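K.L.:
here is a sequence with its predicted model. Questions after.
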Amino acid sequence: MLDALCSFNDEAVTYSVFRFQKLSDAEIEAYRQWLSCPACGGKAYYRKASSDGKAACFGSRYHSLDCREYHPSAQRSQEEQDALEVQQLLLDADALLIDFSRMPRRPPKALTADGQADEKATELPAAGAGVVGVAGGVSAKDTAGEAAAKANPQSEQATREPRVASQGLQTLLHSLLRGSDLADSDLWIYTDSERKYRWRARNLFVNFADAEPADGHKPRMYWGTISHTDKDLLWLNPADAKDIGIPIAPFKPELLKRFGITDRRDLEGAGIILFGKCFWNKDKSRKIIQLWQNDVQRLYISKLED
C-alpha cells in the first residue's frame, strides 16, 4: 500500500507513505492508530524504514478479498488455511484444549512470481487438529444431561467419548484474523492440560476492540493486531483499540528472543493473541491487559513477512 486514510480527530486525510514518513515522530505516533485502507476500509498499519534498507510502508491484515490492495502471499495463504482448519474443528469436535506449549510452525514457503510455492523454501510440518477422547466419569462440572448420559451406559451419548481437539496459539490467532467463527461459537475451551477450567469460546476470545475490565480480573484470550510500541519497547499498543496498553517489561528479554524481535519495526502490524487479565490504570484513563503470570508461552505474535 502506497497510501492510507487517516481519520484522526474525525478529519479524513489520505497520506502517501512518502509524505507520512516525513511527519514528526510525535505526529506519526498520534496518527498511526487511525489508519485504514482507502479502498476497503480495513484497519491499516505503518511500518517505518528498517536499518537494513527495507522501505517504509503501509499495509493491512484486514483487507477484504475483493480489495484492489489485497495481494496473495504465502503468509496470507497459511492464515486462511488455518481458518479453514478451525472451521472444520468447530464442526467435528466437542471441545478444544489450548496447547500453550505447542511450538509454532516455521515460516511458510515464499511464493514465486507465478504464485506457486517456492520449493527451495523451508517445508512446513503438518499442523493437525489432534482430536482425542476424554476419559469418562461424572464430574461436578457436567451438566445434568451429561451426567445422566454417563450414568446410563445404554445411551448413545455414553458410548461415545467427547471429541476434544488440541490446537496451539498460532493456528487459533490466524483463524481469528481471517474471520473464523471461533470467537462466536459455543464450543467448550479448556485452558489447562488437566481440563479443570473450561469456557464457552464466545466468552473466552475477546478482540481488543471489545476488551473491558472484568470483575475479579478474570482472564480471557485477547487478540488482534499491534499498531506500534513505545520507544523503549516496554509496551505494545493494539491497533484495534486506542485506550489499551500491554506491558511487556517483566518478560521483555524472553519475548524478544522467542519471537526473533530485534527492532520496533518487527512488531508493527503483527498479529497477537494472549491469555491475560484486563483492568484499569489508577486514574481509569487507560485499560491494561497483563499477560497471565507473565508466562510467555501464553502469548503468540505473528510477525509480518518482509
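P.N.:
Structure received.

K.L.:
when you work out contacts or count neighbours from here on, use the C-alpha atoms and nothing else.
P.N.:
Fine.

K.L.:
by contact count, what packs against the helix of greatest length in the chain?
P.N.:
Determined from DSSP state H, the single longest helix within the chain is helix 74-92. Helix 74-92 is packed against helix 169-177, with contacts defined by 3 or more C-alpha pairs under 8 Å, 6 or more residues apart in numbering; DSSP states H and E.

K.L.:
against which helices or strands is the helix it packs on packed?
P.N.:
Judged by 3+ C-alpha pairs under 8 Å, 6+ apart, the packing partners of helix 169-177 are helix 74-92, strand 271-280, strand 299-302.

K.L.:
one more pass at 7 Å, please.
P.N.:
helix 74-92 (3 or more C-alpha pairs under 7 Å, 6 or more residues apart in numbering; DSSP states H and E).

K.L.:
now do the buried residues in the helix it packs on.
P.N.:
Neighbour-count burial for helix 74-92 flags 74-76, 78-87, 89-90 (criterion: 16 or more other C-alpha atoms under 10 Å).

K.L.:
pasting the second one now:
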Amino acid sequence: MDVARCTADGIVYTVELFEGRGDSFVSQYRRLLACPECGGPAFYRRESTKGQAACFGARPHALKCSLGAAEGRRAGTMGPGEQESIQPIERILVDFNYGAHEEVNPDDPGQVVDPNGRGRRFTPGTGRRQSQKHRRLSTLLKNLIYSPAFRNSEQLIALPKGEYRVKELFVEFPSVSETMVGSYRGFWGMVSDAAMYPKGNESLWLNSGGRDAVSVVVDADLGEAFQKRYPIFDPEKFAGSYVLVFGELRLSQKNKLYIAVKVLDQISLLLDDQQ
C-alpha cells in the first residue's frame, strides 16, 4: 500500500512524506494509521536491515476496497473450509498445546464464567447436544480478525479456568482499559511496532499504540523458543502482525498497561506476508 491516512491529523501520507516528518513523528504517529479508502487498521514498517523498502500496509481491508485488492491476498486471511471458519453451533475447546488436549468439562457445559468473577449456570436447550471442537489459538485469532459475527457471539468457549461467552472473553486492544486490570481475558489486536527492552535482559515488547495503549511483553526467558516458532530477528518485522494472548492485564508502576507472556502456549501471532 503506497499511502495511509493518519487518524490524528487526517492527512493521507506517502511513505516519503511520512518519513520526512522526522523520527519522533514517525514513532508517535505510526500507531495512528488507517487505510484511506476503507478505514481498515493500517501500519508502517521501516526499511529492513536487509534492504526491503519502507512501506504501509493494512489488514483487514473492507471486502470491496480497491487498495486491498491491489495488495493481494495477505498471509493470515481466512482460508477455505472448516479448519479456519468456526461454526456458530460449536462449543469451543481451546487447544493451548497443539493437540495435547486437557479435558475441560467435555460432556457438561458447567459454569459460564463472568469476566468480573461471577459464575452462573448455563442451561442447554432441549435440542441436539451442541457440537464441540478443539480450536488452536491461530484459528481463534483469524476468526476474531475477519468475523465480526464471531467476536460478538454468545458461543461458549472452554478454558481450564472455566467457560466464557466469546463476546465477554475476547477484548480487542483499543477497548482495553484500567478497569480491566487483574482480569483474565483473551486480548488481541494489531501490533503497531515492537522493541527489545531493557538492555541486558531483553524482553520483547509488542506495542498496540501510544504510551496509554496496552503492550504484550514476551519474557526474556522465552526468547529462544519464541524465535524458533516465529523466526524474526528484526523487531521492525512485527509491525502489522496480529497477536492473541491469554493472560491477566497488569498495570506497571509507571502506569503502563501490559500482558506478560511467560508460557509460549498462551500466545499466537499472525504475521504479515511481506515478512
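P.N.:
Arrived safely, thanks for sending. Nothing here was measured: the structure is a model prediction, and the numbers come from that model.

K.L.:
now the longest helix of structure 1 and helix 169-177, what's the angle there?
P.N.:
90 degrees (axes from the mean of the first three to the mean of the last three C-alpha atoms, to 10 degrees).

K.L.:
contacting residues around the helix or strand just after helix 74-92 of structure 1?
P.N.:
Sequence order places strand 95-98 as the next helix or strand after helix 74-92 of structure 1, per DSSP states H and E. Residues outside strand 95-98 of structure 1 that contact it (C-alpha atoms under 7 Å, 6 or more residues apart in numbering): 163-168, 187-191.

K.L.:
let's see it at 10 Å
P.N.:
Strand 95-98 of structure 1 has contacts (C-alpha atoms under 10 Å, 6 or more residues apart in numbering) with 89-90, 129-134, 162-169, 172, 186-195, 198-201, 298.

K.L.:
sort out which of these are in helices and list them.
P.N.:
Among these, DSSP H puts 89-90, 169, 172, 201 in helices.

K.L.:
tell me the two of those residues that are most distant?
P.N.:
Farthest pair in those (C-alpha to C-alpha) is L90 and L169. Separation: 15.9 Å.

K.L.:
and for the counterpart of V206 of structure 1 in structure 2, the neighbour number?
P.N.:
Under the alignment (TM-score structural alignment), V206 of structure 1 pairs with V171 of structure 2. A count of nearby residues for V171 of structure 2, using other C-alpha atoms under 10 Å, gives 19.

K.L.:
and V218 of structure 2, by the same measure?
P.N.:
Around V218 of structure 2 there are 22 residues (other C-alpha under 10 Å).

K.L.:
what sits against it?
P.N.:
V218 of structure 2 neighbours (C-alpha under 10 Å, 6+ apart): 196, 202-206, 226, 259-264, 267.

K.L.:
equivalent analysis for Q28 of structure 2, please.
P.N.:
209-211.

K.L.:
neighbour-wise, give me the winner out of those residues.
P.N.:
Sorting these by how many neighbours each has (other C-alpha under 10 Å) puts G209 first, at 21 neighbours.

K.L.:
residue in structure 1 matching E37 of structure 2?
P.N.:
E37 of structure 2 maps onto A39 in structure 1, by TM-score structural alignment.

K.L.:
that match and Y62 touch, don't they?
P.N.:
No - A39 of structure 1 lies out of contact with Y62 (C-alpha atoms under 10 Å); the separation is 11.5 Å.

K.L.:
looking at those two, which is more packed in?
P.N.:
With neighbours defined as other C-alpha under 10 Å, A39 of structure 1 and Y62 compare such that Y62 has more, 19 against 16.

K.L.:
what's the closest non-adjacent residue to that one?
P.N.:
Nearest residue to Y62 of structure 1, sequence neighbours excluded (C-alpha to C-alpha, 6 or more residues apart in numbering): G42, at 4.9 Å.

K.L.:
you'd agree the one you found is up against L35?
P.N.:
Yes - the pair G42 of structure 1 / L35 is scored as a contact, 8.7 Å apart, by C-alpha under 10 Å.

K.L.:
okay, the two: which has more neighbours?
P.N.:
L35 (28 against 17).

K.L.:
tell me who's in contact with the more buried one.
P.N.:
When contacts are counted by C-alpha under 10 Å, 6+ apart, L35 of structure 1 touches 3-8, 12-15, 41-46, 58-60, 227, 239.

K.L.:
what lines up with E16 of structure 2 in structure 1?
P.N.:
So, by TM-score structural alignment, E16 of structure 2 is matched to F18.

K.L.:
pretty sure its match is touching D3, no?
P.N.:
Yes - counting by C-alpha under 10 Å, F18 of structure 1 touches D3, with 8.8 Å between them.

K.L.:
and the helices in structure 1, which stretches?
P.N.:
17-20, 25-31, 74-92, 144-151, 156-159, 169-177, 201-204, 252-258.

K.L.:
now the second one on structure 2. Mean distance?
P.N.:
Spelled out, it's helix 25-31 of structure 1. For helix 25-31 of structure 1, the mean deviation from structure 2 after alignment is 1.5 Å (mean C-alpha distance after the TM-score superposition for structure 1).

K.L.:
likewise for the first one?
P.N.:
Average distance between helix 17-20 of structure 1 and its aligned residues in structure 2, after superposition and using mean C-alpha distance after the TM-score superposition for structure 1, equals 1.9 Å.

K.L.:
returning to that earlier point: which of the contacts of V218 of structure 2 lies closest to G119 of structure 2?
P.N.:
Ranked by distance to G119 of structure 2 (C-alpha to C-alpha), these are led by I259 at 23.6 Å.

K.L.:
how far away is the closest one from Q274 of structure 2?
P.N.:
Using C-alpha to C-alpha, to the nearest Å, we find I259 of structure 2 at a distance of 27 Å from Q274 of structure 2.

K.L.:
more crowded one of the two?
P.N.:
Taking other C-alpha under 10 Å, I259 of structure 2 and Q274 do not tie; I259 has more neighbours (23 against 12).

K.L.:
can you tell me which residue in structure 1 aligns to the more buried one?
P.N.:
In structure 1, I259 of structure 2 lands on I289 (TM-score structural alignment).

K.L.:
so what corresponds to G162 of structure 2 in structure 1?
P.N.:
By TM-score structural alignment, G162 of structure 2 lines up with Y197.

K.L.:
tell me who's in contact with that match.
P.N.:
Per C-alpha under 10 Å, 6+ apart, neighbours of Y197 of structure 1: 141, 188-191.
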